[in-house]
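[1] What shape does this take:
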Amino acid sequence: MDVTECRAIVTGAASGLGRACCLGLAEAGAEVVAVDSDRKGLDSLAGDRIFVQEADVTRECEVASAVDAAFARLGRVDVLVNFAGIYRDGLLVKDIGEGDFVSMPLAQWRAVIETDLTGTFLPVRETALRMVRDGVRPGVLITVSSVSRNGNPGQGNYSAAKAGVVAFTRSVALELAPHGIRAAAIAPGFIDTPILSAMDPDRLSAQVDEIPARRLGTPAEIFAGVRFAIECEYFTGRCLEIDGGLSF
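    Prediction:
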């Protein structure tokens, strides 16, 4: 598929990697419907090739309405990229001293699973339904996992969600192949985005020291992976790792 001619939905579009993806697609010549719950961030993104649609990816009705609006605006949608996600780190059980322990609250677990896993499922389901119904071929559904899908201390909820994203994507690829629709995942490592500014500098430096490339990745490098997944018609059912060699 030629990225310069594609019509795409991008979730989690108001900031970070989602925003960079929208701008990259538009610069390449694509038309994009940017979806996020952050209205202010969306408004600052709107442009000639970027149209905005406010929606919470965990709310079924809002996602269905947003996808309907995207198909109506663009005429067809042949690409979906799911960047919407959050993290709420915490240990499963933590010793706080003097014989007292705390554990991860169920609400903290559910918040991440709802946004990162269910918030991937709903846009994929709604977009796939309309692609199959309308006979969109070729089509590609791109999900975003993480290097943390292999398990990471303090990220049990996030790791579970991001591992689930890859398994879900594999299933979607197998199911939709007869319809000419591909599905693929991208797993970023540590990327230089504003979200890292909240991280303790010493901890971040220690993490960078563990990356074989010895640096953070850039949003442009993640977009390069998105572009590859769109353009390579033989890439489906797989997870593309863009992490400087951190995974093994």
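
[2] For the rest of this, base every contact and every neighbour count on C-alpha atoms.
    Noted.

[3] Next secondary structure after the longest strand seen in the chain?
    For the chain, the longest strand by residue count, based on DSSP state E, is strand 181-188. Later in the chain than strand 181-188, the nearest helix or strand by DSSP states H and E is helix 201-209.

[4] got a list of contacts for that following helix?
    F190, L196, R214, R215, L216 (CA atoms under 8 Å, 6 or more residues apart in numbering).

[5] now the third one, nearest residue through space, not along the chain?
    Spelled out, it's R214. In space, R214 comes closest to V208 once its chain neighbours are excluded; the distance is 5.8 Å by CA to CA, 6 or more residues apart in numbering.

[6] try the second one
    Closest residue to L196 in three dimensions, ignoring its sequence neighbours and counting by CA to CA, 6+ apart: L204, at 8.0 Å.

[7] Neighbours of that neighbour, how many?
    Applying other CA atoms under 10 Å, we find 15 residues neighbouring L204.

[8] Kindly report the same for the one 4 residues further on.
    Number of residues near V208 (other CA under 10 Å) recorded here: 17.

[9] list the contacts for the spatially most central residue of the chain?
    Closest to where the C-alpha atoms of the chain average out (CA atoms, centre = their mean) is F83, at 2.6 Å. For F83, the contacting residues are V10, T11, G12, A13, L17, G18, T143, V144, by CA under 8 Å, 6+ apart.

[10] to compare against the first, here's another:
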Amino acid sequence: MNLKNAVIAITGAGRGLGQSMAVMLAENGAKIALIDVNGDDLATSKSLVEGAGSEARCYECNITDEAAVEATFKQIGEDFGTLNGLINNAGIMRDGMLLKAKDGQLTKMSLEQFQSVINVNVTGTFLCGREAAATMVAKGAKGVIINISSVSRSGNMGQTNYSASKAAVATMAVTWGKELSRYGIRTGAIAPGVIKTAMTDQMKPEAIARMEQAIPVGRLGLPEEIAHGVKFIFENDYFTARVLEIDGGIRI
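    From the prediction side, this is the model:
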């Protein structure tokens, strides 16, 4: 896909990875539909996209709300006249052990803690993927859908909910690639390792050092390195239904 004038929607676009992806794609000529629940964050990303020389529009949306997602993608189609890509980037973490037994007391991960992550990471990805594909087909546009998975999809201690969700979105990308190819829609997933973000910036230096020692390349990944992977998938027309791992070699 030629990114020049392509219309690409990004969820979780208000900050972090989503914002970095938006800026890199804008620098390559794409027009960006920014989706997030936080209006102030969206305004910041919009300013950065415009500073990169492209067009951006903001859409406040709770991606777990089916009606809201349907309305958002309908509006994107009307505002831009087409849709050529979606990056399902929005996601949350609520880590915890499945259960803990200590001093005769047993605590368990609550259903609410588990389900809240599944709702955003899995249901939100499903709804946005479905509506993006529907918009592309309705507009007669070829396109690309990318789901952001994680190295944790292989199973990570303390992340029953998150690991399950990230395995699911990777699997959905593979499934969609097989189903949607007849419409000219390619799909993919990216599984990042530990990326330098606002969250990692709040960690103690010794904790960062321990993580870096576990990563073969010896450092955290950068948001722009994940954005570069996104750019690769969009531009390589022979890539579909596969998971691209960008993790510094940390996954066994």
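
[11] Now do the longest helix seen in structure 2: distance to the chain's middle.
    Counting residues, the longest helix found in structure 2 (DSSP state H) is helix 160-180. The chain centre lies 12 Å from the centre of helix 160-180 of structure 2; the measure is CA atoms, centre = their mean, to the nearest Å.

[12] In structure 1, what stretch matches it?
    Mapped onto structure 1 using TM-score structural alignment, helix 160-180 of structure 2 covers residues 156-176.

[13] Which residues belonging to the matching stretch are considered buried?
    By 16 or more other CA atoms under 10 Å, the buried positions in stretch 156-176 of structure 1 come out as 156-166, 168-170, 172-173, 176.

[14] cool, stretch 28-39 of structure 2 as well?
    Those would be N28, G29, A30, K31, I32, A33, L34, I35, D36, V37, N38, for stretch 28-39 of structure 2 by 16+ other CA under 10 Å.

[15] Helices of structure 1, residue ranges please.
    For structure 1, the helices defined by DSSP H occupy 16-28, 39-43, 60-74, 106-112, 119-134, 156-176, 201-209, 219-231.

[16] Figure out which of these is closest to D2 of structure 1.
    helix 219-231 (5.8 Å; CA to CA).

[17] Show me which residues of that closest one are buried.
    Quick answer for helix 219-231 of structure 1 (16+ other CA under 10 Å): P219, I222, F223, G225, V226, R227, A229, I230, E231.

[18] I'd say the fourth one and L240 touch.
    It refers to G225 of structure 1. Yes: using CA atoms under 8 Å, G225 of structure 1 is in contact with L240, at 7.4 Å.

[19] which neighbours do the two share?
    In contact with both G225 of structure 1 and L240: I186, using CA under 8 Å, 6+ apart.

[20] What's the residue nearest to the centre of structure 1 aligned with over in structure 2?
    Using TM-score structural alignment, the partner of F83 of structure 1 in structure 2 is N89.

[21] Could you measure from that match over to N147 of structure 2?
    Here N89 of structure 2 is placed at a distance of 6 Å from N147 of structure 2 (CA to CA, to the nearest Å).

[22] Common neighbours of these two, please.
    By CA under 8 Å, 6+ apart, no residue touches both N89 of structure 2 and N147.

[23] Spatially, which two of the contacts of helix 201-209 of structure 1 are the most separated?
    L196 and R214 (16.0 Å).

[24] before we move on, back to that, could you save the helices of structure 1 as a markdown table and add columns showing distance to A184 of structure 1?
    Below are those laid out as a markdown table (distance: least, CA to CA, whole Å):
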| stretch | distance to A184 of structure 1 |
| --- | --- |
| helix 16-28 | 16 |
| helix 39-43 | 26 |
| helix 60-74 | 19 |
| helix 106-112 | 21 |
| helix 119-134 | 11 |
| helix 156-176 | 6 |
| helix 201-209 | 27 |
| helix 219-231 | 7 |
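
[25] how about those, which one is nearest K94 of structure 1?
    helix 156-176 (13.1 Å).
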